[in-house]
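Participant: the following comprises the amino acid sequence and a computationally predicted model.
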Amino acid sequence: MNFDEFTGQAQHRLGTPGTGETLRAIRATLMTLGQRIPEGNAEDLAASLPIEIKWYLTGAVHEHGQRFDWSEFVERVSEIEGVDPADAAYHARIVMDLVHAQVPESDFQQLRDMLPESESDENWRKLFEIVDAAD
């Protein structure tokens, strides 16, 4: 899938009015995810994405491997995207479902394994609700 197809699908599924809003949702989600996971894992996950999207996971990140929970993830996505946290969480789920469709299952499973699912981490599974609903 190329950049236009990826962003077109994202725009359709997100219901955003334009490409700018769509790219903000994609960028906010993937930059924040890139901050959370180790650099090598971000590169593995990004390898199958369009080059323009791949950069959000790898090149736009200042520090990989930061430790933060689901609520902090949503707050960061919300701030970057400029939307309320409920919309940010929903947008992140849509973006993750699109990423899931593009990357090898082993790379996606590796991502899931990196994100803890304990009560104290407010269940990172929330990020994968749409992916899991389709399975």
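Facilitator: Yes, it's here.
Participant: could you use CA atoms for every contact and neighbour count after this?
Facilitator: OK.
Participant: assign a three-state SS to residue 61, would you?
Facilitator: Look at residue 61: counting by DSSP: H, G, I helix; E, B strand; the rest coil, its state is coil.
Participant: so it touches residue 36, yeah?
Facilitator: No: using C-alpha atoms under 8 Å, residue 61 is not in contact with residue 36, being 9.7 Å away.
Participant: structure two is appended below for comparative analysis:
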Amino acid sequence: MHHDELMGKVQVLAHLPDRNTAERAAHAVVSTLAERLPAGLARHVAAQLPPDMAVAMTEMTDTSGDGSGATGERFGLTAFAGRIADRAGTDEETALRNAVAVLEVLDAALAPELTERMAGALPADIRELLPVGRAAEYT
């Protein structure tokens, strides 16, 4: 999926007023997701994203300063929403709405097995934001 298509879908799904807001939301979600995922998995996800989104993800895997790319921080939905809100300059309710939209677009952009691995690496409360997580509620 190309950058413009990805941002257009995020804008529509999250009901955002313009492309800049969609980009800010998408980068905030991807960066926060990268903090939560194990570094190797985050790099695999980044490899399937458009270059600017890949940078948002891989920057977070390289913040340890020792070159290890250590991420996989342990935090739940409240911290996830708070970090997205801080990065995007929104409130937590808007951040969660944006996260659902971005994760839905990522679900369409990524290989299904990668989405499943990502879901398996997330705690249940964050996993529920993923389309696969929401679908599991009904099975």
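Facilitator: Everything's here; your move. Predicted model, so just to flag it, every value in this text is computed and none were measured.
Participant: more neighbours: residue 61 and residue 36 of structure 1, which one.
Facilitator: Neighbour count, other C-alpha atoms under 10 Å: between residue 61 of structure 1 and residue 36, residue 36 has more, with 22 against 18.
Participant: contacts only, for the residue lying closest to residue 103 of structure 2 once chain neighbours are set aside.
Facilitator: Spatial nearest neighbour of residue 103 of structure 2, excluding adjacent residues (C-alpha to C-alpha, 6 or more residues apart in numbering): residue 130 at 5.8 Å. Going by C-alpha atoms under 8 Å, 6 or more residues apart in numbering, residue 130 of structure 2 touches 100, 103-104, 107, 119.
Participant: and in structure 1, which of those remain?
Facilitator: With both residues aligned by TM-score structural alignment, their matches' C-alpha atoms under 8 Å, the contacts of those that structure 1 also has are 100, 103-104.
Participant: for residue 31 of structure 2, state which of the residues you listed is nearest.
Facilitator: Of all those, residue 103 has the smallest distance to residue 31 of structure 2: 12.2 Å, by C-alpha to C-alpha.
Participant: let me see the contact set for that closest one.
Facilitator: Contacts for residue 103 of structure 2 (C-alpha under 8 Å, 6+ apart) come out as 129-131.
Participant: can you do 10 Å?
Facilitator: 10, 26, 29-30, 33, 109, 115, 127, 129-131 (C-alpha atoms under 10 Å, 6 or more residues apart in numbering).
Participant: corresponding residue for it in structure 1?
Facilitator: Residue pairing (TM-score structural alignment): residue 103 of structure 2 is matched to residue 96 of structure 1.
Participant: now its match: which helix or strand?
Facilitator: For residue 96 of structure 1, the element it lies in under DSSP states H and E is helix 85-102.
Participant: just the buried residues of that helix, please?
Facilitator: Under the neighbour-count criterion of 16 or more other C-alpha atoms under 10 Å, helix 85-102 of structure 1 has 85, 87-100, 102 buried.
Participant: thank you, goodbye.
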